[in-house]
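1. Fold the following.
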Amino acid sequence: MALTVADAPVARTLADAKAAWRQSAAYRSRPKFVEQLVGMVALTVLTTGLPTEWFVVIDGNLYDAVNVGGPLVIVVFTGLIGTLLVFSMKRPAVMFYLLVCELLLLAFSALILFSTMWSVDFATSLRRSVALTLVTMMGIYFVARYSLEQLINRLSIVFFVAMVLNVVWVNALPQYGTAGEDFLGITTNRNTLGQQAVLGCLVMVFAMASRNHRILATIGFFGSAYLVFGTNSMTSLGSFVLLGGLLVVFSTFRARKQLFGAVVVSEIAAGLFGLLLATANLVFLTELLGRDITLTGRTILWLDLLEPISEKPVLGHGWEAFWGGWGSPAHEIWLQNTWFPPTAHNAPLEYLLALGGVGLALWAVMMVRGFWRSIHYLRDRPGLAGLFPIAIFSYAFLYSVTEAGVVRRGIDWMLVVVALVETKRFMDRNRSTLDGSKLAVARRENTRGKLAR
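-> So this is what the prediction gives:
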């Protein structure tokens, strides 16, 4: 459509704005094609692993089940993250600020690294703590270099690829992709696939807000939901349903004064349901879900873990050193629990084993503060992306009840880091603590007053 004379000033203003943007430092330092490509590959490897990990058959060998992966994974992943960190030096001041802005995350990461000094398995703790630190740095990198909407769009592509791979493995390569009637996909167990698929559904919901990714996100959502149901994992199915309900509550009360109360009450209700599911105190609930009274042995496992926790209550056994094979402290647990649990299947217990009371306290305070900031972010940040941090914290909370949590070398921990750092930066930018809404209202009223004059 041709521009009229009246439109000329507007067109001139837009042209000037575009010219000014192209001359800005932010435009010159934006991610170019090579950096974007490396970022996509890094996200994909973090989500799906390398192809060498897609053809693993767990035949009851516990050590293989616990230690899937190898030197090639470490080398490739380190190279990718190192390359991204080099790119991040285009804006070193921003990167440094994001590194130190969330002090509890910094302290928690430092404790994990230093836990190698008192670990019962130095090599395992060193290797896995360094890998986790790289994932943490990766999360900070994406906050520094991309907007939240840009990251969500890239994640939708990554999870779509993961969904397609899992569906192909389940249907075309059942010797690798299934175990009986349970879906495994390219992962090694149904719980891991279920957790990945639930997160994929969550990402696809947010990606639907983008017109360019709507079709892909819709297909990805239904494909990921198919995988969730196919795993026959009640933990994943319960998390899928609860997260959907929580998103409805968050969206409904987003612009209301009752937002804080609604969020807190809904999270407590979801947590209580998860706790009931985990402890199986109600017989009718276990019958409804088709589970035994000990939830596949989890409650017995938790009682057995109290003794090794009491042996090192302050700083723990070292990061991921407890579950290191038959020569590790876990061998006593495996003798008592013949289903060979590879983790504590409960995040607080897992962190008590690895980092003791100090680590558990740091993790708990860090997550509560992040969750509290995400409520302000939900209220003050426009667009569907404003719900993303609180959705990620809710996902992490639900998977901390009957699984070992999300603090691991995985895409879910990277997204928790993104949520922690992004909400902290948002609060700092708006000079907002717990009075963020009052400040926002004051600014709007001030603007209206100037316009009226």
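
2. Going by C-alpha atoms from here, please, whenever you check contacts or count neighbours.
-> Noted.

3. How many residues are close by residue 366?
-> Neighbourhood size, residue 366 [other C-alpha atoms under 10 Å]: 19.

4. List the buried residues in whichever strand or helix holds it.
-> Per DSSP states H and E: residue 366 is located in helix 347-380. For helix 347-380, burial by neighbour count (16 or more other C-alpha atoms under 10 Å) applies to 347-363, 366-367, 370-380.

5. Run through the neighbouring helices and strands of the helix or strand following that helix.
-> Scanning forward in sequence from helix 347-380 by DSSP H and E, the next helix or strand is helix 388-398. With contacts taken as 3 or more C-alpha pairs under 8 Å, 6 or more residues apart in numbering; DSSP states H and E, helix 388-398 sits against helix 190-207, helix 234-252, helix 259-279, helix 347-380, helix 411-429.

6. what angle separates helix 388-398 from helix 190-207?
-> Angle, helix 388-398 to helix 190-207, by axes from the mean of the first three to the mean of the last three C-alpha atoms, to 10 degrees: 160 degrees.

7. next up, for comparison:
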Amino acid sequence: MRFVERPRFRFALLTLALFTILAGDVWRYSLTWFGFAAIVVGVSVFSVLLLVRSRARWSIGGLPYPLLAFVALSTVSILWSAYPSSSAVGIAATLLTVLSAVAFAVTFDWSEILRALGVALRFVIGLSFAFELFVALVLRRPVLPPWFDYGDGPHAKALYWSRNVLFDDGKIQGVVGNSALLGFLGLLALIVFGIQLAGATRRSVRWRTAVWLALAALTVFLTRSATITLALVAVVVVTLAILAIRRSSGRARVGLYVVFGVVVAALVVAAVTLSGPLLALLGKSPDLTGRTDIWTSVIELAQQRPVFGWGWVSYWTPWAEPLNTLAFEGGVQQFQAHNAWLDIWLQLGIVGLAVFGALVASTAVRAWLFATDRRITKPGTMGSYTVESLLPVLILTALLVQSLAESRLIIEYGLLLLVIAAVKTKSGERPPTSVS
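-> Below you'll find the predicted structure:
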């Protein structure tokens, strides 16, 4: 296991792991589910090795208690699950995701995670534009995933890897095959590249980062997601609030918190009372592209088992009853509730909502304090703010807005990033050390 001690190798594997969890459909579409599974197994083995080699730096008792409670509740829910085989698959996927997140959190510092995220997102955005250009200029037709048999057409839009709309004023899907997902990755790239640009000292690095920042902004624009637009606004507002808090102290800081509370309350009221005009402005239909029908179906099913839910499953498996007939959009079966909180209620009930809500709330508070409070470098000495300290709170902001229209917060990259933030903000930032 000596190779695990090599910093470059560890960083390369971290980058591969982040790329895989951010853009897993790239592997599923190009290498089939078997190829994707092989990569996931490799990443999981790497994560176990990291945990073993870093065993002096972490303990189960040192992990956030809401995280442990969520993992425990998800696991034991197989006892009352209506679909135990699907729950077994979902529990395994969740445990592997949490295991990897803990391994990355205790092994790498925020600057390394930021850099690895930057590399992974450059690959996602660069490959997405190259792919869409290839489809538009060479193939000149929509492209279905090559390893899937969808039969003869016509096919629903959601089934295409690329719909060949780069030059047709449509929403591009990139290598991930989904415009909403690509839009969020573009927003995540804006956060990462923006922080990197703010911290860059060399002119050449600033120019390169600025180019990637522009490509990330173009990605967000070309995917034109109403949810991502709202998330972008929230990220900007939170960034400005943090910068204002950093420049204040004492009563001035308390006054700012009061102002921010009033502004947030006013925005929530405006969003509720003016939902119709706002949806029209964002180009959304009143039913939120079919989401309201899905939410109604999920709520009706959740009310049948309101306390502990139907059992954890993470992504809905296509064969699990009653989930297999619960939601369809455009003739395509849906595998999530398109709202993380409704999905939690459906799968783990009110108890699950309380546990997961505690995990999110405690992580958000610690992430906010991490961004707004100076670090104590030694007794009696306060350190300076770092640009990396903005990363967890801005990512959480984007994830929480997205959680209102997608369930990614409880699966794949959403859960991974949440757990990383939860573990690191509780344990505190530590300088990178050897994992020998």
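
8. what's the TM-score here?
-> Here the TM-score for the pair of chains, by TM-score structural alignment, normalised by the length of the second structure, is 0.78; 387 aligned residues with a C-alpha RMSD of 3.2 Å.

9. closest one to residue 32 of the first structure among the helices and strands packed on helix 388-398 of the first structure?
-> Ranking those by proximity to residue 32 of the first structure (C-alpha to C-alpha) places helix 411-429 first, at 21.0 Å.

10. so which strand or helix has the counterpart of residue 151 of the first structure in the second structure?
-> Aligning on TM-score structural alignment places residue 151 of the first structure opposite residue 113 in the second structure. In this structure, residue 113 of the second structure sits in helix 110-134 according to DSSP H and E.

11. That helix vs the first structure - mean distance after superposition?
-> Superposing on the first structure and averaging over aligned pairs (mean C-alpha distance after the TM-score superposition for the first structure), helix 110-134 of the second structure comes out at 1.1 Å.

12. which residues touch that helix?
-> Taking contacts as C-alpha atoms under 8 Å, 6 or more residues apart in numbering, the residues outside helix 110-134 of the second structure that touch it are 11, 14-16, 18-19, 23, 162, 164, 166, 172-176, 185-186, 189, 192-193, 196, 212, 215-216, 219, 388-389, 391, 429.

13. at 6 Å what do you get?
-> For helix 110-134 of the second structure, contacts defined as C-alpha atoms under 6 Å, 6 or more residues apart in numbering pick out 15, 19, 174-175.

14. swap in stretch 416-428 of the second structure?
-> 97, 101, 105, 363, 366, 392.

15. any idea of the angle the helix holding residue 366 of the first structure forms with helix 388-398?
-> 160 degrees.

16. give me every residue that touches residue 336 of the second structure.
-> Residues in contact with residue 336 of the second structure (C-alpha under 6 Å, 6+ apart) are residue 316.

17. what's the distance between it and residue 346 of the second structure?
-> 10 Å (C-alpha to C-alpha, to the nearest Å).

18. residue in the first structure matching residue 382 of the second structure?
-> For residue 382 of the second structure, there is no aligned position in the first structure, judged by TM-score structural alignment.

19. thought residue 382 of the second structure was touching residue 376?
-> Yes: in this structure residue 382 of the second structure lies within contact range of residue 376 using C-alpha atoms under 6 Å: 4.5 Å.

20. that older thread, tell me how far the helix holding residue 113 of the second structure is from the chain's mean position?
-> The chain centre lies 15 Å from the centre of helix 110-134 of the second structure; the measure is C-alpha atoms, centre = their mean, to the nearest Å.

21. Tell me which residues of it come out buried.
-> If you call a residue buried by 16+ other C-alpha under 10 Å, then helix 110-134 of the second structure has these buried ones: 110-122, 124-129, 131-133.

22. returning to what we had before: so for residue 119 of the first structure, which of the helices and strands packed on helix 388-398 of the first structure sits nearest?
-> For those, the distance to residue 119 of the first structure is smallest for helix 347-380, at 8.5 Å, taking C-alpha to C-alpha.

23. what's the matching residue for residue 118 of the first structure over in the second structure?
-> Residue 118 of the first structure maps onto residue 80 in the second structure, with residues paired by TM-score structural alignment.

24. re the thing from before, what separation do you get for the match of residue 151 of the first structure and residue 175 of the second structure?
-> Here the criterion is C-alpha to C-alpha. By it, residue 113 of the second structure lies 23 Å from residue 175 of the second structure.

25. before we move on, back to that, scan the contacts of helix 110-134 of the second structure and report the most crowded one.
-> Neighbour counts for the contacts of helix 110-134 of the second structure (other C-alpha under 10 Å) peak at residue 174, which has 29 neighbours.
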